[in-house]
Structures are given as structure tokens and as C-alpha cells.
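Visitor: sequence? don't have it. structure:
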């Protein structure tokens, strides 16, 4: 083992190695793009974000929906929004959506 390394360092390095179809193993964490579909149309995520796991990606997609919906509801009594997540290859890997409808009673 190289100087300065210990079992913990080796274990942390192993966690970040992931097999990929093209290159074998990669230390790079995947970048995902969260595109927003709302009444304003499509807002494309050009920068993307890196997530350490699919669970963190799922949590982020769900977390942002209420914030966006809150802004949408200021103008109307009905709103539907969706976050569609693309991977680096451009494939859609996850979709999260939220619909809310308010109805007044006489």
C-alpha cells in the first residue's frame, strides 16, 4: 500500500469505481440533467448536476417539484409540472411529476 494510504482510503476509492460498458471502470460520477416541463414550456438544464447515487438523484427531482409548483399556482388554480432527468448520453432515466387542481365550492 502506498505511503499515506490506509484501509479506509482504499475502501473509499473502491466505492467510487463503477463499471461502464465502454471503458471498463471509471472514477467519474455521472452527470444528470433535470429538464423542467411547466405551463411556461420546457426549461432545458444545460449544466447538469453530479449525484453520488440514484437515490440522491431521485430525492432532488422530488424535492424541487413543490417549489416550482408553488410559483405556478400563483397564476392559476391548476398546475401540472414534470422534471424529466437525462443522463450524459441524453437518455431519459427518471421522470417525476406533480399535478394540483383547486376547485371552489359554492
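Guide: All right, it came through fine. All values reported here derive from a predicted model rather than from experimental measurement. Numbers count the residues shown, from 1 in each chain.
Visitor: When you work out contacts or count neighbours from here on, use the C-alpha atoms and nothing else.
Guide: Noted.
Visitor: Strands of this protein, start to end?
Guide: Assigned by DSSP state E, the strands in the chain fall at 18-20, 24-26, 31-38, 41-43, 49-50, 78-86, 92-101.
Visitor: The shortest one packs against which elements?
Guide: If I follow you right, that is strand 49-50. If you count contacts as 3 or more CA pairs under 8 Å, 6 or more residues apart in numbering; DSSP states H and E, strand 49-50 packs onto strand 31-38.
Visitor: For residue 32, which non-adjacent residue is closest in space?
Guide: Setting aside the residues directly before and after it, residue 32 is nearest to residue 87 in space (CA to CA, 6 or more residues apart in numbering), at 4.7 Å.
Visitor: here comes the other one, which I'd like you to weigh against the first:
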């Protein structure tokens, strides 16, 4: 088991993870990052309709393993029935 840290940047500045999470391997860290990003999107981005989240995964030695990001953008389209202008 290794400790992984997940630093968040959601456009409001960076939040550094100083606690981390014990996970079995790098694949587990990627899976955890995916869960975190989708949870954040559901909780934060749905309210504002758009935004971007970056999650930097650091290993316990300080090296960056990966960066997971998600872009969320909603565009409303005014509906017109076919044949009307």
C-alpha cells in the first residue's frame, strides 16, 4: 500500500491534499481520482452549468503520477418545432 495525494484546482485556486489516501497501487489511485472528479462534478458543476476540474495525483515521494481533468459545459438550445421559424 502506498499513500496518494489528490490536489484540487477548480478555478477558485488550488487546494492541496495534505492527508492523502492509502491505496494498493497506481491503478487504484487513478480509479480514486475518477471517483473524486465525478463526485465534484455532480456536487459543484451542475449548479453553475459549466466549469473545469483538475485533480493532480501525487505519490508519497512527491512525484506527480497523473492529472485527471473534467470539462463540463451546458448550452441551452431554444426548441422550435419542425417547420416553424
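Guide: Everything's here; your move. This is a predicted model, so every value here is computed, not measured.
Visitor: For the residue nearest to residue 32 of the first structure, which residues are in contact?
Guide: By CA atoms under 8 Å, 6 or more residues apart in numbering, residue 87 of the first structure lies in contact with 30, 31, 32, 33, 93.
Visitor: so what corresponds to residue 72 of the second structure in the first structure?
Guide: Under the alignment defined by TM-score structural alignment, residue 72 of the second structure is paired with residue 100 of the first structure.
Visitor: Same question for residue 18 of the second structure.
Guide: For residue 18 of the second structure, the aligned position in the first structure is residue 46, judged by TM-score structural alignment.
Visitor: From residue 87 of the first structure, how far out is that match?
Guide: Note on residue 46 of the first structure: its distance to residue 87 of the first structure, by CA to CA, to the nearest Å, is 12 Å.
Visitor: picking up where we left off before, tell me the counterpart of the residue nearest to residue 32 of the first structure in the second structure.
Guide: Aligned against the second structure by TM-score structural alignment, residue 87 of the first structure finds its counterpart in residue 59.
Visitor: How about residue 65 of the first structure?
Guide: When the two structures are superposed using TM-score structural alignment, residue 65 of the first structure falls opposite residue 37 in the second structure.
Visitor: what's the spacing between that match and residue 53 of the second structure?
Guide: As defined by CA to CA, residue 37 of the second structure lies at a distance of 7 Å from residue 53 of the second structure.
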